[in-house]
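3D model of this:
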Amino acid sequence: LVREISGAAAEFTDTGEGSRALGKAFANRNALLVVDDVWDAGHARAFDVAGEGARLLLTTRDSAVLTAVGATDEPIERLSEEAALALLAEWSGTRAERLPEAASDVARECGYLPLALSVAGARVRDGASWEDVLEALEQGRLEFLDHPYASVFGSLRLSVDALPDDERARYLELAVFPEDVQVPESVVLRLWRQTGGMDAVAARDLLARLKSKALLERGSDGERRFVTLHDLQHDFVRLLVNDLPAVHANLLDALAAELPVTDEAGSAWHLLPPDEPYPWLHLGDHLVSAGRREEFRELLLDPRWLEAKLRAVGMSALLSDFTAFPHDPDLAEVVATLRLCSHVVSKHPEQLSSQLLARLLDTDRETVRGTLSRVAPEGVWLRPLTASLPRERGLIRTLSGHSGSVSAVAITPDGRQALSASWDQTLKLWDLESGAELRTLSGHSGWVWAVAISPDGRQALSASNDQTLKLWDLESGAELRILSGHSGWVNAVAITPDGRQALSASDNLTLKLWELESGAELRTLRGNSGLVSAVAITPDGRQALSASDDRTLKLWDLESGAELRTVSGHSGPVNAVAISPDGRQALSASGDRTLKLWDLESGREIAIFSADALVLCCAVTPDGKTIVAGDALGRLHFLRIEGLPPSNRPGSDSP
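Below is the predicted model of the structure:
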């Protein structure tokens, strides 16, 4: 309803969230919201969100619902005798003025209720006499004496008893379907093929006959035909059907019979047709009703089912499955995780596996760990190596000493030292083994935004908002030279693999290539429409990739300074970039809260991971298999690249 009113995508994790969204959708609208056939006061309250210009109309046969929400009760009278006789005439195929006196008795016995009148009239049209119908109704009234709608049940019994035994059995099997649900004809046809051996033509003919007897309704949404039962018809078939759990089992067998054959372990329910919502929405109900509750529980611990259902019918429907197990601690942990990541996976179901791992890898629940061990999505994806999203990991040590925010850090090639850059206008060199501060490099007159260390580990280059870069000797801490030329803040810097050149990125929308030995500016790279925030150089030193606030990455030829390609796909500023050791893939971190993996040769996006906050930085390990990314909430995400073809896999020996 929210989607229809607002035109925006709507996905909720609980009723309260949906109610609030509905209230916003109805704000400042003059509208009448009609909610039909309400039996639960909580359901009514969920829709009681209309603004001053809107009104809520509830229909119910339980006045307590109206009292609970403070609604005004407006009773609806039953049909008058004249209107009841007109309806009987229509369904019986008799002109109203030619109805016999017994028709008035039939109308009275039907309680002047439209459904009972329709069924009774259809029975007369099919050849029964008015007197026989009246007698059957009187018998039905006695049979269903304790039911408030005994007249309706009596009328239904009249028509159902007149069906041949096999057709009667098929009709009563409709009790297997939930109340107030439009059941696809295709699902009914599968059930009847399973239970009665009926082909599609015979099944559709039976549905047509049942409709003509007012025993069900058929409709279409433009794409699919469906079958519905009035709630009293549904109550009636539920009352008379034999062995309802067996019918549920038959329906499950009918659905399973059309699943593709697979060598995968476990059930194949995740292979249900993705374009047929009914089985996805109601499979759990049928499993529980068939006495296969444990199978349903196992399904909710199967990552294949979770992702497949998410793709087919959305997060709200997936979360509703878990209500069948309100006190299961394993499922409680899974559903809590789904709620946490719903904002990501509702839009990107392919990220469900990485989200589950990133939030649950350190769980102490053995069953949930078993679930995670079965995570194996198709295609390229980023596998988290730690539970970086929901829980903090162990801290080894904190390096303290800066008097301002720390904006960047680089580690020496031997892994023993680190150099940090700060808004306090200094850099600090640290011993990683002990955490000791070795020296402070001072000289900038503005915040130090970025730092890079030369391949031999002897020198470092820093970038500052004082519009300069400075080259330092790490052994002595001496400033070797200043690189000047940018007319804006210098945001990032990278050194070529041979250590001879450096590339800097600036707020003035440009990059500059420098010769480190002389400090000479070699060329300026232009093309971005926003500040350039990050830069990385390919392992062969021939190309560079820049990231910008204009939401793009650009690939450059360093020899000529030519722009080779623009890579687009982020919806927010790109904050950081890294290139895999083999130079085939690139990684970008963005203010749109995503981390994206790209194929450098084609510029194609090949994998994505969404965090809960802006992704500020990223790096690839030397073996090219693991990614580390940091977000604005201070968390590190460890992800493994999986699913790449061998020719594109980091560390592959393929040419």
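
switch to C-alpha atoms for all contacts and neighbour counts from now on
Noted.

ranges for the strands of the stretch 1-150 of the chain?
31-35, 54-58 (DSSP state E, counting those that start in this stretch).

Return the set of buried residues in the first one.
What that stands for is strand 31-35. Going by neighbour count (16 or more other CA atoms under 10 Å), the buried part of strand 31-35 is L33.

same check, this time on the last one
Of the residues in strand 54-58, 55-56, 58 count as buried by neighbour count, 16+ other CA under 10 Å.

between that strand and strand 31-35, how big is the angle?
Relative orientation of strand 54-58 and strand 31-35, computed by axes from the mean of the first three to the mean of the last three CA atoms, to 10 degrees: 20 degrees.

Tell me which other helices or strands strand 54-58 touches.
strand 31-35 (3 or more CA pairs under 8 Å, 6 or more residues apart in numbering; DSSP states H and E).

Run the chain-centre distance for the strand it packs on.
For strand 31-35, the distance between its averaged C-alpha position and the chain's averaged C-alpha position is 29 Å (CA atoms, centre = their mean, to the nearest Å).

Name the nearest residue to V368, ignoring sequence neighbours.
Closest residue in space to V368, ignoring its immediate chain neighbours: D330 at 6.2 Å, by CA to CA, 6 or more residues apart in numbering.

Output the contacting helices and strands for the helix or strand hosting L616.
Under the criterion DSSP states H and E, the helix or strand holding L616 is strand 615-620. Strand 615-620 sits against strand 574-579, strand 585-590, strand 626-631, with contacts defined as 3+ CA pairs under 8 Å, 6+ apart.

Could you also give me the structure for this next sequence, so I can compare it with the first?
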Amino acid sequence: MANTAQSIIPTTTPVRAFEAHEGTICAVALFRDRQRMVTGSKDMTLRLWNLKSGTVSKIMKGHRSWVQCVVVSRDGQWMVSCDLHGVLIIWNGETGEHLGRPFQAHNKWIRWMSLSPDGMMLATGSSDMTTKIWNTENWKPQGNPIDCGSEVFCVRYSPSGGLLAIATIKDIQIWDARTRKCIANFKAHARHSNIIYDIAVNTRGTLIASASHDNHVRLWRLSDRQTIAIFEHVGYVFRVTFSVDGKHIISGGDDKRVSKWAIPENALPNSRVSRHP
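Below is the predicted model:
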């Protein structure tokens, strides 16, 4: 079992604390201009922040349940947030005002959203067992919902935009983002013994990492759907991502640690999947 981790030494004092919400903060997104940040909370509001001054520019109201996730467009002109009731709200990225009316995107809790790298499509995954793709120009659904067969916990576009990874309560599904065909299915829970909270696809489109309630991160090879490494936390693992150079995995969870894991060298030379540039 691969289990060598380099823990990232925490900074004992934050550079700045942003305090304003009246409930747990569930979502954070930064603007590319590095001047603004938006946060979403169980207090059913979002707040638009000025990062330089540390002040709230706008309190954004409209949700009737807690805000689960928020995404910012590449140009910073709009934001989209989702909640436990399956509602999406589009906001002006500059003013924090509504862009149109809130709309019912799913029948149940939207657990996660992922924006395609070109910013043209937004994927939403829900407890209603579907993933939907939305055209961000008109906010109309792009094709029929993807029937995932089970409650969806996470959706992620690959860095290239060619793949859409979906984690359900039963498995990990890899879809061709263009053809909307499922190209791989990992029966993750035959190995992961509990809920998968997060997934990530490496830049080359060859490896998938999953973070689970079973205290483990698993590294999967897409070509043969095999587990090639297991990394162990002391507690649930909620988030996982690949490093920029593609040689490490970063994960964080209930053990209050952020850990950096080395990907086995024999996994790194794999060629990328040619049909997903």
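
so where in the second structure does the strand holding L616 of the first structure end up aligned?
Aligned by TM-score structural alignment, strand 615-620 of the first structure corresponds to residues 237-242 of the second structure.

That stretch vs the first structure, average distance?
On superposition with the first structure, the average gap between stretch 237-242 of the second structure and its aligned counterparts reaches 1.9 Å (mean CA distance after the TM-score superposition for the first structure).

which residues of the stretch 51-200 of the second structure fall in strands?
Per DSSP E, counting those that start in this stretch, the stretch 51-200 of the second structure has strands spanning 55-61, 67-72, 78-83, 87-92, 103-104, 110-115, 121-126, 130-135, 146-147, 152-157, 163-168, 172-176, 182-186, 196-201. These are given in chain order.

Need those strands in a markdown table (columns: distance to D255 of the second structure).
Listed next are those as a markdown table, based on distance: least, CA to CA, whole Å:
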| stretch | distance to D255 of the second structure |
| --- | --- |
| strand 55-61 | 31 |
| strand 67-72 | 22 |
| strand 78-83 | 27 |
| strand 87-92 | 32 |
| strand 103-104 | 36 |
| strand 110-115 | 22 |
| strand 121-126 | 26 |
| strand 130-135 | 30 |
| strand 146-147 | 34 |
| strand 152-157 | 21 |
| strand 163-168 | 22 |
| strand 172-176 | 24 |
| strand 182-186 | 26 |
| strand 196-201 | 15 |
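
Nearest to P10 of the second structure, out of those strands?
Using CA to CA as the criterion, the shortest distance between P10 of the second structure and these is 22.1 Å, found for strand 196-201.

Mind giving me the packing neighbours of the closest one?
Using 3+ CA pairs under 8 Å, 6+ apart, the elements in contact with strand 196-201 of the second structure are strand 152-157, strand 163-168, strand 207-212, strand 237-242.

export those to TSV and tack on mean neighbour count and distance to G40 of the second structure?
As requested, these are exported to TSV (neighbours: other CA atoms under 10 Å; distance: least, CA to CA, whole Å):
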stretch	mean neighbour count	distance to G40 of the second structure
strand 152-157	26	18
strand 163-168	26	23
strand 207-212	26	23
strand 237-242	23	18
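
how about JSON lines for those, with distance to V80 of the second structure added?
As requested, those are arranged in JSON lines below (distance: least, CA to CA, whole Å):
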{"stretch": "strand 152-157", "distance to V80 of the second structure": "15"}
{"stretch": "strand 163-168", "distance to V80 of the second structure": "19"}
{"stretch": "strand 207-212", "distance to V80 of the second structure": "25"}
{"stretch": "strand 237-242", "distance to V80 of the second structure": "21"}
